[in-house]
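**Student:** what's the 3D shape of this:
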Amino acid sequence: MQIGEVADRTGLSLRTIRYYEEVGLVVPSARSQGGFRLYTEPDVDRLHVVKRMKPLGFQLEEMRELLAILDALAGPAADDHDKHLDRLARFHATAEERCEELRAQLRIAEEFAGALRAHLPHR
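**Tutor:** Here you go, the predicted model:
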């Protein structure tokens, strides 16, 4: 599929997808005869992973590392399979911690909105 369809499916802009290509997070699987980037389902899956990591504050290097771990775990079982699982568990724990931090921030924001609402006249 071409980059426009990938953008539609992921909710990412064309510019963002191209940037992720520049920094090596996703590489088009092929190019058409006309030079258009061609992506596969696994490419789209990688972009979904990156998109989900971004709001949790993961850095580009962390994104690269997690994608490499997921690639390794999807391939044939290797000697370092347990090492990859341990690292994946650490990513999971970090994601859970960051989600809790975001929930705490949301509670504070909701309390603030409620406090403002209390000052509005009832209509």
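
**Student:** all contacts plus neighbour counts: C-alpha atoms, from now on.
**Tutor:** Fine.

**Student:** which residues are contacting the one helix or strand Tyr19 maps to?
**Tutor:** Taking DSSP states H and E as the definition, one finds Tyr19 inside helix 14-22. With CA atoms under 8 Å, 6 or more residues apart in numbering as the test, helix 14-22 has contacts from Ile3, Gly4, Ala7, Val26, Val27, Pro28, Leu47.

**Student:** before we go on, could you also do this sequence so I can check it against the first one:
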Amino acid sequence: MGETAGEGTMHIGELAERTGLSLRTIRHYDEVGLLKPTGRTEGGFRLYTQGDIGRLMVIRRMKPLGFMLDEMTELLRIIDTLGGIGSEDPAVRADLDGFIIQAVERRAKLQQQLAMADEFLALLRTQ
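**Tutor:** Below you'll find the model as predicted:
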């Protein structure tokens, strides 16, 4: 196992530690195409960069809002497009705005659920 990550790269274990995600989750994201390793060592070990951490954090933040894998893939495509040439494409911006609206709506639902959970806890504590 003598390979080491080069400057600016890290193995999957370090990526997992830095993002709080499991190795299994990161490998699953690779399998479904959400996060491809930036490279591989001669021994075939996955290598990741700081940019991959950012991508994983976007995925991690979408999960509690109930976004499905295909929606995550689409949003990551939008983010990649906006970060590159043609970032002012109105259609891409409109797609991003759609995700923003969905995220706001889903966040509001979560807030309602938290409020109900707080009410339930208060009720239990008065018993």
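
**Student:** quick one: TM-score?
**Tutor:** In this superposition the chains share a TM-score of 0.92, using TM-score structural alignment, normalised by the length of structure 1; 118 aligned residues with a CA RMSD of 1.1 Å.

**Student:** so the helix holding Tyr19 of structure 1 matches what in structure 2?
**Tutor:** On structure 2, the counterpart of helix 14-22 of structure 1 by TM-score structural alignment is residues 23-31.

**Student:** which SSE is the alignment partner in structure 2 of Leu102 of structure 1 in?
**Tutor:** If you follow Leu102 of structure 1 across to structure 2 using TM-score structural alignment, you land on Leu110. In this assignment (DSSP H and E), Leu110 of structure 2 forms part of helix 90-125.

**Student:** can you tell me the mean distance of that helix from structure 1 after alignment?
**Tutor:** For helix 90-125 of structure 2, the mean deviation from structure 1 after alignment is 0.5 Å (mean CA distance after the TM-score superposition for structure 1).

**Student:** Now do the buried residues in that helix.
**Tutor:** Val92, Arg93, Leu96, Phe99, Ala103, Arg106 (16 or more other CA atoms under 10 Å).

**Student:** Next up, the contacts around the fourth one.
**Tutor:** The one in question is Phe99 of structure 2. Neighbours of Phe99 of structure 2 in contact, by CA under 8 Å, 6+ apart: Leu75.
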